[in-house]
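S.K.: following is a predicted model, sequence given first.
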Amino acid sequence: MRIIYLGLAVPNMDHYHNMFTELVAEFRDNGHDIMVVAPSYAPNIEGLQIEDGVPVLRVPTMKMFRVGKIQKGLATLLLPYQYKRALKKAKIDLNFDLVMMPTPPITLVTVASWIKRKYGAKMYLVLRDIFPQNAVDLQMMSAKSPVYSYFRKKEKEMYQTSDYIGCMSPGNIAYVKTHNPEQDASKLHLLPNWSPLHPNLEQTEINNIKEQYGLSDKFIVMFGGNIGKPQKMENIVALAKSCAAIKDIFFFIIGGGNEKQHLQQLILEEKLDNVEVKDYLTREEYFKVLQIADVGLISLSEDFTIPNIPSKSLVYFNAKVPILASIDVNTDFGPHIEEIGAGLWAEAGKTEVLKEKLMQLYHNPEKRREMGENGYNHFKSSLLVSMAYKNIMSQVNVK
């Protein structure tokens, strides 16, 4: 099958893979002719090239990450026109069987529609972010603004254009159905997040890493990944402050993002000496360091009205780390981790309840071990990239 993947967050696949490019590689490994269209990652990188055995058309675009709202919005609007121009310039044969695109961004549906009309390709939507509602929830956009109206219309067009829509959770499916009743609900199916399985360290290696970071005598509560408004890091700072008197509990935060400086300022203002913030590590190094954690933290803003499933849970599962989640009441992630026995959760903003859940884990090492194993077994049985590939292929009806 010939597939074109229209992406945004596509690293140089010769050096690094993320969740989406791992799926691309899985299609490649299963014998499909797949190519990727994505922004350039450096000023001198553009045009068609081969990355990890996959043809990738790199397109010069405006900067889209760690920029202001106006620039990001303009860059998002320009993206489909830049992709179409690049495809024409490179003289790409557009006779594809399947167009795949994830969200974000929703504007690439313009390119997908163009290819569908031209050659009758099918379209598979990997629905992750539900935009523009997530921007409204985070007060980055007003639901009464013309900008919202434009993007909401584009969102509906995206659902209409799609032949198949893979949603992160049952809550995601229910949300899309409820808020888009005019759409064909039979397009929707469950496509959980995915990852390859990585080998875990021996206990001796874990102890060595603890010693390396000076944390041998600490109970480590770790957060890794993006530090932005969706993560509402104020809730983690509040938890750390509530635990300040328990001298062996240490909060270890690894990552970066638009709110990192604000997070560091909060830590200074509260004079917390039980929190350390480190820059991003390589994916391999982060997975090793994560295994020293006694608890893995997940934080989502209480303002979300849409069900989000944090992708960072995958690496926690793989590392056998029990999860403590501070999340909104609209996501079904909390009930899910309780159902599989992989962690505990509290409503975001309710620090005392979250601390109580942390104390349950702090005082019960056997419970932590059991939850870590449960998450690991769930990951192996349901969330591998090979399973996501088979799930998609079971839905796609392409001649």
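M.R.: Yes, it's here.
S.K.: could you use CA atoms for every contact and neighbour count after this?
M.R.: Noted.
S.K.: could you pull out the strands for the stretch 101-250 of the chain?
M.R.: Assigned by DSSP state E, counting those that start in this stretch, the stretch 101-250 of the chain shows strands spanning 122-126, 164-167, 188-190, 219-226, 249-256.
S.K.: tell me the secondary structure at the residue nearest to the spatial centre of the chain.
M.R.: Central residue of the chain (Cα atoms, centre = their mean): Ser311, 4.2 Å from the mean position. Secondary structure for Ser311, judged by DSSP: H, G, I helix; E, B strand; the rest coil, is coil.
S.K.: which ones are touching the residue lying closest to it once chain neighbours are set aside?
M.R.: Take Ser311 and drop its neighbours on the chain: the residue closest to it by Cα to Cα, 6 or more residues apart in numbering is Asn193, 6.3 Å away. Shown in contact with Asn193 (Cα atoms under 8 Å, 6 or more residues apart in numbering): Met19, Met168, Ser311, Leu314, Leu383, Ala388.
S.K.: put this next to the previous one:
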Amino acid sequence: MNILFITTAFPEDLNGHSNIYVDLMNEFKRNGHSVYVITARERRYKKPTEYINVDGLNILKVRTGNVHKTNFIEKGIATILIEYQYIRAINKYFNEVKFDLIIYATPPINFVKVIKFLKIRDKAKTYLLLKDIFPQNAVDLGIIKKNGILYKYYRKKEIELYKISDYIGCMSPKNVEYVIQHNSYLDPKRVEVCPNSIKISKYEIVDESLKAEIRKKYQLPVNSKIFVYGGNLGKPQGIDFLLDIIMANSKREDVFFLIVGSGTEYKRVEKFINENKIENAKIYPYMKQKEYNNLLKGCDAGLVFLDKRFTIPNFPSRILSYMEVGLPIIAATDKNTDLKDIIREGNFGFWCESGDLESFNKIIDLIIKDDELRKTMGFNARRYLEENYSVEDTYKIIMHHFNE
């Protein structure tokens, strides 16, 4: 089959960089499909539209505005224009290619015209990977008003996207439940769990000497328990609570907070650590996936944060990297995500509500005092990953609809 993946989140540089979408497209390629990707090349890179082949993936990078890690106004304008930019690029570069299956992921939700165009042109089947429930998430964070002009515009786009999708793959059972409950026009048989997943690497047991070597390389303390947060630093993460945690534990010598990532709140976190002269916290900018995974091997627990105001059940993909190297997870989120239920089911970490500093600090103390518990939960995390979040399984979930 000719597969087209429409996204804005394919890495600009695939050398050492990967994500859930790169792994999934490589899995399609491994199974004998011809894979095409159309992705955004954001204005910040100062490069033109380009069509390249990388390790058998045909990638069309379309010059667009900045759609990630920017302010809401710039992001809004860029996502409105992106449909027209993609259609123009498809006509120029993919005019001779007939696609059998179109896969696309949110965010953004502004792909309706592109998908309609290809469904009519190629009579292709369509599969939505729903990673973001917008515009409700923006309402939850107070960015836009419920029933305001912007909400109505984006809600209309969301409904159109769902209607044009032959199947909708959601990140978790709560996501499926939410989508069906709030979109009664959908046939429930078209909505299913299709979780975030990765190509899982061989498990490496990290002994104390290797851990010490990694910590020395990154100038991290050898004798402290290191709690790592890796990923986006933006409004959805509720960064205020992360800063509260760092400040509340700033005098401790047995705790160290390591932050790795990028986003609109990066400078704020960096400034907070520097201005308060916090010695048991360090922030690094976004790393290549291979280097980041190696760094994680020197840590003791992985952190997940989500804003407590969310009414939609988010499910952060960053847990997969933690689980791959066998780290237990500490999640501080809203009450609506089923991440907390899955962590408990797999017994691979702890959950508390975002903002509950007392509960979070009790979890930190438990991780520090009980090495056996930490190691057992880390082992459970790796096992749960292998059993539930392998890219091979995600491929099968999608393709069983089209192999009949």
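M.R.: Thanks, I have it. Given the structure is predicted, the values throughout are model-derived calculations rather than measurements.
S.K.: now check structure 2 for the residue matching the residue nearest to the centre of structure 1.
M.R.: By TM-score structural alignment, Ser311 of structure 1 lines up with Ser317 in structure 2.
S.K.: check Phe96 of structure 1 too.
M.R.: Match for Phe96 of structure 1 (TM-score structural alignment): Phe99.
S.K.: tell me the contacts of that match?
M.R.: Counted by Cα under 8 Å, 6+ apart, Phe99 of structure 2 has contacts Met1, Asn2, Ile3, Leu4, Leu118, Asp122, Ala124.
S.K.: which pair of those spans the longest distance?
M.R.: Farthest pair in the contacts of Phe99 of structure 2 (Cα to Cα) is Met1 and Leu118. Separation: 15.0 Å.
S.K.: which one of the two is surrounded by more residues?
M.R.: Per other Cα atoms under 10 Å, whichever of Met1 of structure 2 and Leu118 has more neighbours is Leu118, with 21 against 14.
S.K.: so the more buried one sits against Ala124, correct?
M.R.: Yes: contact criterion Cα atoms under 8 Å: Leu118 of structure 2 and Ala124 qualify, at 6.8 Å.
S.K.: residue at max distance from the center of structure 2?
M.R.: Of all residues in structure 2 (Cα atoms, centre = their mean), Glu96 lies farthest out, 32.9 Å.
S.K.: can I take it that that one is in a strand?
M.R.: No: counting by three-state DSSP, Glu96 of structure 2 is not found in a strand; it is coil.
S.K.: and the gap between it and Ile6 of structure 2?
M.R.: Going from Glu96 of structure 2 to Ile6 of structure 2 by Cα to Cα, to the nearest Å gives 17 Å.
S.K.: what's Leu127 of structure 1 aligned with over in structure 2?
M.R.: By TM-score structural alignment, Leu127 of structure 1 lines up with Leu130.
S.K.: again with Tyr150 of structure 1
M.R.: Checking TM-score structural alignment: Tyr150 of structure 1 goes with Tyr153.
S.K.: rewinding a little: need the strands of the stretch 101-250 of structure 1 in a markdown table (columns: distance to Asn235 of structure 1 and mean neighbour count).
M.R.: Output for the strands of the stretch 101-250 of structure 1, formatted as a markdown table (distance: least, Cα to Cα, whole Å; neighbours: other Cα atoms under 10 Å):
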| stretch | distance to Asn235 of structure 1 | mean neighbour count |
| --- | --- | --- |
| strand 122-126 | 30 | 24 |
| strand 164-167 | 27 | 24 |
| strand 188-190 | 30 | 20 |
| strand 219-226 | 12 | 22 |
| strand 249-256 | 13 | 20 |
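S.K.: in a markdown table, list the ones you listed along with distance to Leu87 of structure 1.
M.R.: Shown next, in a markdown table, are the strands of the stretch 101-250 of structure 1 (distance: least, Cα to Cα, whole Å):
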| stretch | distance to Leu87 of structure 1 |
| --- | --- |
| strand 122-126 | 18 |
| strand 164-167 | 24 |
| strand 188-190 | 29 |
| strand 219-226 | 32 |
| strand 249-256 | 33 |
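S.K.: re earlier: contacts only, for the match of Leu127 of structure 1.
M.R.: Ala105, Thr106, Pro107, Ile168, Gly169, Cys170, Met171.
S.K.: and for the closest residue in space to the last one that isn't next to it in sequence, the neighbour number?
M.R.: It refers to Met171 of structure 2. Leaving aside its chain neighbours, Met171 of structure 2 sits nearest to Pro195 (4.2 Å; criterion: Cα to Cα, 6+ apart). Residues near Pro195 of structure 2, counting by other Cα under 10 Å, number 23.
S.K.: next, the contact list for the equivalent of Pro195 of structure 2 over in structure 1, please.
M.R.: Correspondence of Pro195 of structure 2 to structure 1, assessed by TM-score structural alignment: Pro192. By Cα under 8 Å, 6+ apart, the residues touching Pro192 of structure 1 are Cys167, Met168, Ser169, Leu383, Ala388.
S.K.: what is the aligned counterpart of the first one in structure 2?
M.R.: The alignment partner of Cys167 of structure 1 in structure 2, by TM-score structural alignment, is Cys170.
S.K.: so its match versus Ile73 of structure 2, what's the distance?
M.R.: 28 Å.
S.K.: the stretch 51-200 of structure 1: helices as residue ranges?
M.R.: With helices called from DSSP state H, counting those that start in this stretch, the stretch 51-200 of structure 1 shows them at 69-89, 109-119, 133-137, 146-161, 170-179.
S.K.: mind checking which of those helices is nearest Met233 of structure 1?
M.R.: helix 133-137 (15.9 Å).
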